[in-house]
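[1] Take this sequence and fold it.
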Amino acid sequence: MAVCLVTGATGYIGGRLVPELLAYGHHVRCMVRSPARLRDLPWAGRTEIVTADALDPVATRSALDGVEVAYYLIHTMGGGDGFASSDRAAARTFAAAAEAAGVRRIIYLGGLSDGAELSPHLSSRAEVARIFLDCRVPAVVLRAAVIIGSGSASFEMLRQLTERLPVMTTPRWVHSRTQPIAVRDVLRYLRGWASVPGEVNRTFDIGGPDVLTYADMMRGYATAAGLPRRLIIAVPLLSPWLSSHWVGLVTPVPASIARPLVESLRNETVCREHDVSAYVHDPKDGLIGFTLAVTLALQKIKEADVATRWSSASSPGAPSDPLPTDPDWAGGSLYIDRRTLACDVPPEAVWKVIEGIGGDNGWYSLPAAWKVRGALDRIVGGVGLRRGRRDPQRLRIGDSIDFWRVEEIEPGRLLRLRAEMRLPGLAWLELSVRCEGDRTVYEQRAIFHPHGLLGHLYWRALAPFHGLIFGKMPRAIVVSARSA
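    As a prediction, the model looks like this:
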């Protein structure tokens, strides 16, 4: 097993690669500028963490001391005139430090391109690859196009555009061909090269089994997500600058991130060889196709525990899952209405009210509004409020409460309900109680994951009513607990 250094451990690929290397017995050292960003990750305690900036030759040389395999997963996504020179300087500093430290191999994840006029983003990645290939340490450069997985900037842009726009007017790049690859296959290649013997110094193209246009991927995503077929109209007038601002306007992906991605889409990104399989063999079942990769990326959204997956910083998860270090706009849209109230009522009394909620006991805010919502649900074929409760005081997992179902219960602490009403998305209501010093804190979260444009419109349309319905619940529950 090798001593591996991973740069960019707080990034999309690095944060997923570290647990893969650990699982295969490698010793992992993470080189980061801000160690505090790793503290909530479940694997952080099993790694060696060093503080260094790749632009600092002394700190970088020290970080690489005793390292056999160094993963370089640093790349600036922002725009401006300085990002390419910063990438160049960091790569040269890292290469020189790796030479001085006697590193056996550098592994760099770069961008796949067709060799034509490259975008600044792809051009900088190609330059970094050349720096490593020209240094004295053997380097393996893996060139990938669109990586499919929750948290990948390219995938998030694809996800958000397809989810939010049933009809899209798009630039001509929508017809550029690309060869997307599942994040699981990317990690398998990266991890595999830590154990490959001998000196290898070259680039390898890596991609999945499907060659698609961006329009094909949008339609494929819609199918995998259960959305209606998207109508895509390509027009020649949208420049990369306009396109990036358009993406920033209709999705949570910042325009500064969208622009380099959009500029890169004008290049065809299809693999010209598959030589990597001679060193890191393909799985028996073959590489993961686009549809399965999207399904895996969406899997945790479809599973019942999505509410905790988005809120827990310690869930290990799979490579396709969101991570705490992912940006806020990654992992799909999630709307949360959070309310907290500190009080002097014993936590046991508050919990008793929480566990007795619904049915004949009601929902402690605007009962007429709850009845109207139940009636509307019945009209569209839902269950409405007719189910009530099995027991007026006690709950267990799987119990129905009106149009909710108990998904999780931690006696005295947490009740999470999953909505079973007819909705354009998935919804949860989470009620919890805890002690903070000599005070009891009641917390309430209404969580909604929209399905398509209708889901986003649904949440926004009801947002004013949430302030009335959910806003009154905390105080009413505390008052009820105090008077019990």
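
[2] can we go C-alpha only for contacts and neighbour counts from here?
    Fine.

[3] which residues does residue 297 contact?
    148, 149, 150, 320, 321 (Cα atoms under 8 Å, 6 or more residues apart in numbering).

[4] which non-adjacent residue is nearest the last one?
    By the measure of Cα to Cα, 6 or more residues apart in numbering, the closest residue to residue 321 outside its immediate chain neighbours is residue 150, 5.8 Å from it.

[5] That neighbour sits in which helix or strand?
    In this structure, residue 150 sits in neither a helix nor a strand according to DSSP states H and E.

[6] Would you agree it is in contact with residue 318?
    No: between residue 150 and residue 318 there is no contact under Cα atoms under 8 Å: 10.3 Å.

[7] Which stretches in the stretch 351-484 of the chain count as helices?
    367-379, 452-483 (DSSP state H, counting those that start in this stretch).

[8] Now do the longest one and helix 367-379, the angle between them.
    Between helix 452-483 and helix 367-379, the angle comes out at 140 degrees (axes from the mean of the first three to the mean of the last three Cα atoms, to 10 degrees).

[9] And helix 452-483, what does it pack against?
    helix 153-164, strand 335-343, helix 347-355, strand 439-450 (3 or more Cα pairs under 8 Å, 6 or more residues apart in numbering; DSSP states H and E).

[10] Give me the contacts around the second one.
    Here strand 335-343 makes contact (Cα under 8 Å, 6+ apart) with 439-449, 459, 466, 470-471, 474-475, 478.

[11] try 10 Å
    With Cα atoms under 10 Å, 6 or more residues apart in numbering as the test, strand 335-343 has contacts from 307, 350, 427-436, 438-450, 456, 459-460, 463, 466-467, 470-475, 478-479, 482.

[12] tell me the contacts of residue 308?
    314, 315, 416.

[13] Where neighbours are concerned, which of these has the most?
    Neighbour counts for the contacts of residue 308 (other Cα atoms under 10 Å) peak at residue 416, which has 24 neighbours.

[14] So which of the helices and strands packed on helix 452-483 is the most surrounded?
    helix 153-164 (a mean of 23; mean count of other Cα atoms under 10 Å).

[15] I'd like the structure of this one too, to check against the first:
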Amino acid sequence: MRCLVIGATGYVGGRLVPRLLDAGHEVRVLARSPDKLAEVPWRDRVQVCRGDVTDPVGTAAAMTDQQVVYYLVHSLTRKDFVRVDRDAAEVVATAARTAGVARLVYLGGIVPDGTTRSPHLASRAEVGSVLLDSGVPTAVFQAAVILGSGSASFEMLRYLTERLPAMVTPRWVHNRIQPIAVRDVLHYLVRAAELPPAVRGAFDIGGPDVLTYLEMMRKYAVVAGLPRRLVVPVRLLTPWLSAQWVNLVTPVPRGIAVPLIESLVHEVVCHDHAIAAHIPDPAGGLTHYERAVELALARIRSTDVPTRWSDAGAAPSDPLPTDPVWSGGTVYEDVREHTTSASPDALWDVIESIGGEHGWYSFPLAWSVRGWADRVIGGVGLRRGRRDPRRLHVGEALDWWRVEHLHRPRILRLRAEMKVPGRAWLELAVEPGRAGGAVYRQRAVFEPHGLAGHLYWRLIAPFHGAVFGGMVRNITGTAEHQTGSARDRARHEGER
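    I've put the predicted structure just below:
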């Protein structure tokens, strides 16, 4: 099938595209800012059109010869998002009908019982109605909270739970929600491309668990290994006040937090599972809440220096370059770079011989004190040393580190095994300089675990200049000395 994805730079759209490709479909994407797709893994496998869904001409051009159109756009960050989303839906509906599109697919929100709805949910329902009235066979999927790293609703839940061991909350924390894992959402969306024309309408989709928001926070804490969260509901907290509080303690923008929290005033539970008559559940069944959280926490967010931790996008839970900067949880970094006259080989020799009897090239007293403190609280300290003074191997111990990745002679990545409230890595990398010499890159990464992890990073941050800055200066200085000595020896041998 020839599929057009509108909203490929968004959370769901960016993960849907590679699944459609893997299913054998041809994919075209319509993006207002195609530059945002420059680093996604699937960029070279799709046709990219520049355009805005409020522009009838550009939207119609993108739909030419397309059989299935996925509409995954919303404008929550705008104050007039209700009007903008309605106008855009009308443009898409008209263009799809005119172009002879065989199927429209839209992802909206579960419509709660009763007549009063939040502007967010009312807008989603209105967009779905516009598309259903287009005359084009349309499947509107309605979901509550989508569970996955990068999902705004999930990120809000993540930050609240991780950063606040005790919290005062509004009474809506006792409302029931039927969340769904992003992998299951993608399952329904991909299969929707093959629905027969007779299948049209709105379908609720949700996971197997119905939980209150309070239960979701507490179960998240269990999966993340955090202590039980103390939650005290207060009736006086309005949705607006709750949104200001969320904006204060999380990096989720207020423009997104306000409509999301207003929606939590409602119970959002699937009214039925009618979709199963047309699209079977995923193999192995729908994903339970705890498993979905495990998948979302499986990887820390990739960063763009100097090499990626992994090839992003292999699974729906993996991060993508198009995800917001505030998604993926908090990851602290200390990144330093220095151009040196040392040869790349000499610089690598110093890096691979680090630790053990050679030490860590900065502030020896600080390393000793930290190692002693680690042993006092039951950690490994610095007593393990290293097996070989010059060569390292993946998996071996190096003082309080473990060699996690070794690409000789370019990258050494170490994973900390000291007692810290979180996970830590140290990455040392070498690149040949453009005009000779080498470029040394050093990156310390810390993923905090709960409030204690955030406080730990802030406590040690003042010492980073002496510790990490000293490492840069002394590692490159030692390599420069070795390079100079090698040149002197070569010169003396040549004179003989």
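
[16] returning to what we had before: quick one: map the residue nearest to residue 321 of structure 1 onto structure 2.
    In structure 2, the residue paired with residue 150 of structure 1 is residue 149, using TM-score structural alignment.

[17] distance of that match from residue 124 of structure 2?
    Distance, residue 149 of structure 2 to residue 124 of structure 2, by Cα to Cα, to the nearest Å: 22 Å.

[18] Between those two, which is the more surrounded one?
    Taking neighbours as other Cα under 10 Å, residue 149 of structure 2 and residue 124 compare with residue 149 leading, 30 against 21.

[19] so the more buried one touches residue 297, yeah?
    Yes: with contacts counted by Cα atoms under 10 Å, residue 149 of structure 2 reaches residue 297, the gap being 7.2 Å.

[20] Give me the common contacts of those two.
    By Cα under 10 Å, 6+ apart, the residues touching both residue 149 of structure 2 and residue 297 are 158, 317, 318, 328, 329.

[21] Helices - which of those residues land there?
    residue 158 (DSSP state H).

[22] Stretch 216-228 of structure 1 corresponds to what range in structure 2?
    Stretch 216-228 of structure 1 maps onto residues 215-227 of structure 2, going by TM-score structural alignment.

[23] contacts for that stretch?
    Against stretch 215-227 of structure 2 from outside (Cα under 10 Å, 6+ apart): 157-158, 160-162, 165, 173-177, 179, 210-214, 228-231, 289-294, 297, 449-451.

[24] Any of those buried? List them.
    Buried members of the contacts of stretch 215-227 of structure 2, scored by 16 or more other Cα atoms under 10 Å, are 157-158, 160-162, 165, 173-177, 179, 210-214, 229, 231, 289-290, 292-293, 297, 449-450.

[25] Cross the residues you listed against helices and list the overlap.
    Short answer: those in helices (DSSP H) are 157, 158, 160, 161, 162, 213, 214, 289, 290, 292, 293, 450.

[26] Of these, just say which sits nearest to residue 259 of structure 2.
    Nearest to residue 259 of structure 2, judged by Cα to Cα, of those is residue 157 at 14.6 Å.

[27] Tell me how many other residues surround the nearest residue to the closest one once chain neighbours are set aside.
    Spatial nearest neighbour of residue 157 of structure 2, chain neighbours left out: residue 217 (6.7 Å); criterion: Cα to Cα, 6+ apart. Counted with other Cα under 10 Å, the neighbours of residue 217 of structure 2 add up to 20.

[28] The helix or strand containing residue 217 of structure 2 vs structure 1, average distance?
    Per DSSP H and E: residue 217 of structure 2 is located in helix 213-223. Mean deviation of helix 213-223 of structure 2 relative to structure 1 after superposition (mean Cα distance after the TM-score superposition for structure 1): 0.5 Å.

[29] need the helices and strands packed on helix 452-483 of structure 1 in JSON lines with distance to residue 251 of structure 1, can you?
    Listed next are these as JSON lines, based on distance: least, Cα to Cα, whole Å:
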{"stretch": "helix 153-164", "distance to residue 251 of structure 1": "6"}
{"stretch": "strand 335-343", "distance to residue 251 of structure 1": "14"}
{"stretch": "helix 347-355", "distance to residue 251 of structure 1": "36"}
{"stretch": "strand 439-450", "distance to residue 251 of structure 1": "13"}
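
[30] out of these, nearest to residue 257 of structure 1?
    It's helix 153-164; of these, that one is closest to residue 257 of structure 1 (Cα to Cα) at 7.6 Å.

[31] what separates that closest one from the chain centre, distance-wise?
    11 Å (Cα atoms, centre = their mean, to the nearest Å).

[32] what do you get for stretch 84-92 of structure 2?
    29 Å.

[33] State the span of structure 1 onto which it is aligned.
    Residue span in structure 1 matched to stretch 84-92 of structure 2, by TM-score structural alignment: 86-94.

[34] buried set for the matching stretch?
    87, 88, 89, 90, 91, 92, 93, 94.

[35] Which of those residues sits closest to residue 402 of structure 1?
    Using Cα to Cα, the buried residues of stretch 86-94 of structure 1 come closest to residue 402 of structure 1 at residue 87, 56.7 Å.

[36] contacting residues around the closest one?
    Contacts of residue 87 of structure 1 by Cα under 10 Å, 6+ apart are 54, 55, 74, 75, 76, 93, 124, 125, 127, 128.

[37] ditto for residue 238 of structure 2
    Counted by Cα under 10 Å, 6+ apart, residue 238 of structure 2 has contacts 169, 170, 171, 172, 261, 262, 265.
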